[in-house]
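[1] sequence and predicted model, in that order:
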Amino acid sequence: MAVLKVIEVLSSSTVSWEDATKKAVSQATKTLKNIRSVYVQEQSASVKNGQVDEFRVNLKLTFEIE
């Protein structure tokens, strides 16, 4: 039986929400093993001078504990 843990991660990107999600998973894999899934809980963006300048995501990462 596998034991799974869920953590919350925040990430941002100047490109897109998808890019912010990929960056979060890429960074998390540096210290976490066996990541099973990512759930995008919330999306937001910051606006500067009338333009979206940063995409932000609040994620839940699920990984297996060894």
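    Noted; the coordinates are in hand.
[2] could you use CA atoms for every contact and neighbour count after this?
    Will do.
[3] surely residue 42 meets residue 55?
    No: counting by Cα atoms under 8 Å, residue 42 stays clear of residue 55, with 10.9 Å between them.
[4] show me what the helix or strand harbouring residue 25 is packed up against.
    Residue 25 is part of helix 17-28 when elements are defined by DSSP states H and E. Packing partners of helix 17-28 (3 or more Cα pairs under 8 Å, 6 or more residues apart in numbering; DSSP states H and E): strand 3-13, strand 35-48, strand 51-65.
[5] one more to weigh against that first structure:
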Amino acid sequence: MAIIKVIEVLANSEKSWEDATRNAVKQASKSVKNIRSAYVADQSVVVKDNDVTEFRVNLKISFEVK
């Protein structure tokens, strides 16, 4: 029987939500092993002078505990 743990991670990117998601998983994988999935729970942007300057994601990352 596998035990799965879920952590919440926030990340950002100047390019896109997809890039922010990749950044979050890449950074989390430095200290968390056996990542199985990432669920994008929320997305938002920062707007300055009527232009989107930053994409933000709130992820739930699940991984197997050994």
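    Sure, I can see it. Remember, it's a predicted structure, so these values are computed and weren't measured experimentally.
[6] thinking again about what came up before, adding distance to residue 20 of structure 1 and mean neighbour count, write the helices and strands packed on helix 17-28 of structure 1 out as a markdown table.
    As requested, the helices and strands packed on helix 17-28 of structure 1 are exported to a markdown table (distance: least, Cα to Cα, whole Å; neighbours: other Cα atoms under 10 Å):
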| stretch | distance to residue 20 of structure 1 | mean neighbour count |
| --- | --- | --- |
| strand 3-13 | 5 | 15 |
| strand 35-48 | 10 | 13 |
| strand 51-65 | 7 | 17 |
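[7] can you lay out the ones you listed as a markdown table showing distance to residue 24 of structure 1?
    Converted to a markdown table, the helices and strands packed on helix 17-28 of structure 1 look like this (distance: least, Cα to Cα, whole Å):
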| stretch | distance to residue 24 of structure 1 |
| --- | --- |
| strand 3-13 | 6 |
| strand 35-48 | 9 |
| strand 51-65 | 8 |
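[8] determine which of those approaches residue 27 of structure 1 most closely.
    Residue 27 of structure 1 lies closest, by Cα to Cα, to one member of the helices and strands packed on helix 17-28 of structure 1: strand 3-13, at 9.7 Å.
[9] by contact count, what packs against that closest one?
    helix 17-28, strand 51-65.
[10] buried ones in the shortest one?
    Residues 17, 19, 20, 21, 22, 24, 25 are the ones in helix 17-28 of structure 1 that count as buried (16 or more other Cα atoms under 10 Å).
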